[in-house]
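Q: this one's sequence-less:
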């Protein structure tokens, strides 16, 4: 059976040594978040994830959720685990202290999210969706709504959902049909059906607060006519406790490939009472606040599952004996050598490791930008980081889930036939990871968002927030004898990215299908270059410590060696991606539709 140990050593490296997390306490509102406070938080999160959540991962997958007479029950142990999670304050760590939250930096919360996803992604969906709903309500709700609902959502007594998708309407939300009819008391009656609603119904909390996209009677057509509403499962009484049942019910739950312990529901709204969040017809603005939070979190899901799969694969490769090393016996005391001696097994393990540690750094970079965007005192710095987050969000969501899926598949491959067997736990990571490439906007949609919206936004200013620091770094370090073997491959990939960016912009202006045909390859090229930049920075931090007292466990030596593998064996993918982008989209778009 798979086991999990939180990678606290690498998390601390990324947070404090790579991203300068020690200066978080200099930001207004973060004064108390020094390393002395952050370290115990990470250690306690690790305990909860290792000892409470992970033991339920396989059993939750096998049992799944059950649905009977409109009631959804989570697997055995989930209610008790959620109570432990809630009582420990984990639902509130990244929330506003004004509503009972602990206000931890996003830089810290991202690491906690990763641990939860590694330990038990299905469980993590429940508080994860609640936090997305919290973000939207906190940003756009009236003071009355926030005062009434946020404290109990923050403390985990109540949970939240995002109700967007309809049977005929997924990515194209302009087609949605759910109606909202104004009432004399200022409320609205919501009627419609939503599908694929994660945590739409369950038995973990006293109440469930649905955030629902719907149309007012006078709504313009398309996405400009969508409003956002708060619809509780139970109407709060005068004391703020759950009262009578609202007109919302679960019609069924989906039977899925993965995340089986997370309830994915069809939700029916039948004259359900709701309240407007934000302005009429401006629901997309509030929705995207929620979606962008979730897209970053989904990227972290890919990372978390990749980490768990890597740990399982390494343990197995050290223990499983098969054949002898190609260069001679390495363990004469055993009937065969452990498979970790074989080059192809090492290739797979190092690929997993390079993906995991690179993506952890990428997630930390975005999290730090979010902290600076929200808490820095200089409006110019806030704006710069807001632009960077806008640019990097689709890259994180798509790249980290694509690489997560690749990594979990490699984990199965390391196990061979045993990886295909349920009892080892490796195949579950593959199944659970697959959805991350689909929900919160498919990865193809993320690529279109990158090339169609984020690159041209503000006359390309968003792009500068990535291009400028990378260009400056290369110029500073490319002739450094100690850094050259890492920076020179980065420089070549960066040149390819610049050329590809110009090509996508030129071709896309003449024919949008050209940009669409290049989008997925372009996002991957962008993402791999970003990881190369971060790997070079990690080497810069690590090299001075290699062989020293701080490297007694070989941590920094392994960091440098993993970076070398990334530059030599992973980054060359950018050559092929560049060729594909420059080839254009003719072979895709000219193919006769009838011939498919």
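A: All right, it came through fine. Values in this document were obtained by computation on a predicted structure and should not be read as measured data.
Q: going forward, measure contacts and count neighbours with C-alpha atoms only.
A: Fine.
Q: can you pull out the helices in the stretch 101-250 of the chain?
A: Using DSSP state H, counting those that start in this stretch, the helices found in the stretch 101-250 of the chain span residues 106-140, 143-154.
Q: among these, which comes closest to residue 267?
A: helix 106-140 (15.3 Å; C-alpha to C-alpha).
Q: got the buried residues for that closest one?
A: By 16 or more other C-alpha atoms under 10 Å, the buried positions in helix 106-140 come out as 106-138, 140.
Q: got it, and stretch 42-56?
A: 42, 45, 46, 48, 49, 50, 52, 53, 54, 55, 56.
Q: which one of the residues you listed sits closest to residue 66?
A: residue 56 (16.1 Å).
Q: ok, that closest one to residue 119 distance?
A: 9 Å (C-alpha to C-alpha, to the nearest Å).
Q: please enumerate the helices of the stretch 251-400 of the chain.
A: 283-319, 343-375, 379-415.
Q: and residue 27, which of those helices is closest to it?
A: Using C-alpha to C-alpha, the helices of the stretch 251-400 of the chain put helix 343-375 closest to residue 27, at 5.9 Å.
Q: what about residue 532, neighbour count?
A: As a burial measure, residue 532 scores 26 neighbours (other C-alpha atoms under 10 Å).
Q: what helix or strand is it on?
A: helix 512-542 (DSSP states H and E).
Q: what angle do helix 379-415 and that helix make with each other?
A: Per axes from the mean of the first three to the mean of the last three C-alpha atoms, to 10 degrees, the angle that helix 512-542 makes with helix 379-415 is 90 degrees.
Q: take this one as well and set it beside the first:
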């Protein structure tokens, strides 16, 4: 099993040379003290921790898994000590509110840490990323007393947070939940019900676990409009922050899963557990989306991280594994055979994986930057534009990144041949760990339905218009400090510019077709949803590759810090995307145009 190395050079290139992060951080009071040097130092230390502490536990944690003794859950050997090291180093509060002990770093920086976590040990990473989302929600919606009591401890890693939504009878349709919350007359609520698939629902990493639970009040309206949100700690919390007796929160068992076996995925029972209402009554689903939107980008990054570590392992194997001779004769005549990396089909697979990974890293950073703008930027118009882009692109960030993440782990596994199917090489674990990311936090089909139904048809393409407006402005050199230089005449950039123009026009055509079709056929949106999300993903990646190519050309001209070899490789990988991956978008447009008839005319009995 090859080692993992955090892609720090590529992360810095995207952050500083593509997005000009340091320059923008200075314009936002919340991030004004952050500079490129500090960002580099943070991520270098993060990379060291992941490489030295978490990655060595990845394979053993998968083999051992979590244990349930009928009452308590224990994590794999080494997880406790690794978690304590991260907690003591402040890594649980990296993006937290400084008023309550967090470090206040922007999402553009913390998402790079998330990628390292998922690449190094996806099962372990989930404890931290769920905690980040829970803390974010409490910071946005809890009262000051609750924030002061809970946030410092979540940021310090003394406690960890969870998200409790799904029940045996409902997942996507949360209006069907049966968990009940009954006022106790003292401003608290008695929570009773069962939840399933709860990441980190019970474990031995912290003394207390803070559950965010969806439940219904006695007077709740039917359906999703009747959901409220409650904070329910595993153990009672006193006013001074000390932990008391058990609070009626009981683990009913561990799920037996395909992957992420180091993550404790639990059945949880709430038996008259005392809870605190977070936000307004019957507004729990809207409140929970504060957490879920950030978590959806995080889960997208799970796909990205696993794709990158899978690529690194496959390339180490492909350089050493010798089979046959290269086309045209021996590449290394002194050896019995040539490395398999000399064969065209292996290179095809390798470059497919690398291009998806590097495009995904660009896209994830872009969405994270827009999240920061929507939250921190002093200019109201900038915040509004960013919020619209986030609304449109969040489903894509979750679904397109995880679709590609799973595909890249499978492709990387294929490079090993038969060895990839065997446990000791590690490739099959990445495939298993990546598969869940397409399912949880809202399946990728649900993400596509959300994109088409809420983000396209419902507002008649307003978000898409904003996206197109921003993309065209960038292509004309008006965004991200690109300057006014006419990039149309640079021969190396012409293919990227032409592709971006073509793909944006294609996306706009398909959007118009879908909006019009939805006016006359209620099934039109659902039938095209998957293909439309994929098409938007391809278009967004084409934009990202344009941005990267432009930055690489600038780096070559100015002898940038990333180095000539890096810039030339970036342009070559981008060219691979244009030539061998992007042509799929033409087929997607054709599929969208077909309409729903071929799906909906079938009688159920024929399936």
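A: Yep, that arrived. What you see is a predicted model; the values in this text were computed from it and never measured.
Q: okay, the helices of the stretch 251-400 of structure 1 in TSV with mean neighbour count next?
A: Below are the helices of the stretch 251-400 of structure 1 laid out as TSV (neighbours: other C-alpha atoms under 10 Å):
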stretch	mean neighbour count
helix 283-319	24
helix 343-375	22
helix 379-415	24
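Q: re the thing from before, so which of the helices of the stretch 101-250 of structure 1 is nearest residue 575 of structure 1?
A: helix 106-140 (30.9 Å).
Q: helices and strands around the closest one, which ones?
A: Helix 106-140 of structure 1 is packed against helix 35-48, helix 57-63, helix 143-154, strand 158-163, strand 188-198, helix 283-319, helix 343-375, with contacts defined by 3 or more C-alpha pairs under 8 Å, 6 or more residues apart in numbering; DSSP states H and E.
Q: what's the longest strand in structure 1?
A: Assignment by DSSP state E gives strand 264-277 as the longest strand of structure 1.
Q: that one vs structure 2, mean deviation?
A: For strand 264-277 of structure 1, the mean deviation from structure 2 after alignment is 0.5 Å (mean C-alpha distance after the TM-score superposition for structure 1).
Q: same check on stretch 300-319 of structure 1?
A: Mean deviation for stretch 300-319 of structure 1: 0.7 Å (mean C-alpha distance after the TM-score superposition for structure 1).
Q: list the contacts of that stretch.
A: 2-4, 110, 113-119, 121, 338-340, 345, 349, 352-353, 356, 359-360, 363, 397, 400-405, 407-408, 411-412, 414-415, 426, 429, 433, 436 (C-alpha atoms under 8 Å, 6 or more residues apart in numbering).
Q: try 7 Å
A: For stretch 300-319 of structure 1, contacts defined as C-alpha atoms under 7 Å, 6 or more residues apart in numbering pick out 2-4, 114-115, 117-118, 338-340, 349, 352-353, 356, 359-360, 400-401, 404-405, 407-408, 411, 414-415, 426, 429, 433, 436.
Q: what do you get for stretch 230-237 of structure 1?
A: Counting by C-alpha under 7 Å, 6+ apart, 207-212, 242-246, 248, 273-277 sit against stretch 230-237 of structure 1.
Q: list the residues that contact the residue nearest to residue 198 of structure 1 when sequence neighbours are not counted.
A: Closest residue to residue 198 of structure 1 apart from its sequence neighbours, by C-alpha to C-alpha, 6 or more residues apart in numbering: residue 264 at 4.5 Å. By C-alpha under 7 Å, 6+ apart, the residues touching residue 264 of structure 1 are 196, 197, 198, 199, 200, 253, 254.
Q: which of these are still contacts in structure 2?
A: Using both residues aligned by TM-score structural alignment, their matches' C-alpha atoms under 7 Å as the contact test, the members of the contacts of residue 264 of structure 1 still in contact in structure 2 are 196, 197, 198, 199, 200, 253, 254.
Q: pull the number of nearby residues for the fourth one.
A: Using other C-alpha under 10 Å, residue 199 of structure 1 has 29 other residues around it.
Q: do the same with the first one
A: Residue 196 of structure 1 is flanked by 21 other residues according to other C-alpha under 10 Å.
Q: repeat that for residue 60 of structure 2.
A: Neighbour tally, residue 60 of structure 2, other C-alpha under 10 Å: 14.
Q: same deal with residue 271 of structure 1?
A: Neighbour tally, residue 271 of structure 1, other C-alpha under 10 Å: 17.
Q: what of the one 5 residues further on?
A: The burial metric for residue 276 of structure 1, expressed as a neighbour count using other C-alpha under 10 Å, is 25.
Q: list the residues that contact the closest residue to it other than its chain neighbours.
A: Among residues not flanking residue 276 of structure 1 along the chain, residue 229 sits closest, at 4.5 Å (C-alpha to C-alpha, 6+ apart). Residue 229 of structure 1 is in contact with 211, 212, 213, 274, 275, 276, 277, counting by C-alpha under 7 Å, 6+ apart.
Q: give the closest residue to the last one in space, chain neighbours not counted.
A: Right, residue 277 of structure 1. residue 141 (4.9 Å).
Q: got it, and residue 131 of structure 1?
A: Nearest one to residue 131 of structure 1, counting by C-alpha to C-alpha, 6+ apart, is residue 160 at 7.4 Å.
Q: would you mind measuring from the one you found to residue 57 of structure 1?
A: In terms of C-alpha to C-alpha, residue 160 of structure 1 sits 22 Å off from residue 57 of structure 1.
Q: the two - which one has more neighbours?
A: Neighbour comparison, residue 160 of structure 1 and residue 57: the larger count goes to residue 160, with 31 against 23 (by other C-alpha under 10 Å).
Q: quick one, what contacts residue 512 of structure 2?
A: Contacts of residue 512 of structure 2 by C-alpha under 7 Å, 6+ apart: none found.
Q: counterpart of it in structure 1?
A: The alignment partner of residue 512 of structure 2 in structure 1, by TM-score structural alignment, is residue 502.
Q: how about residue 178 of structure 2?
A: In structure 1, residue 178 of structure 2 lands on residue 177 (TM-score structural alignment).
Q: list the contacts of the closest residue to residue 449 of structure 1 other than its chain neighbours.
A: Nearest residue to residue 449 of structure 1, sequence neighbours excluded (C-alpha to C-alpha, 6+ apart): residue 394, at 7.0 Å. By C-alpha under 7 Å, 6+ apart, the residues touching residue 394 of structure 1 are 446, 447, 449, 450.
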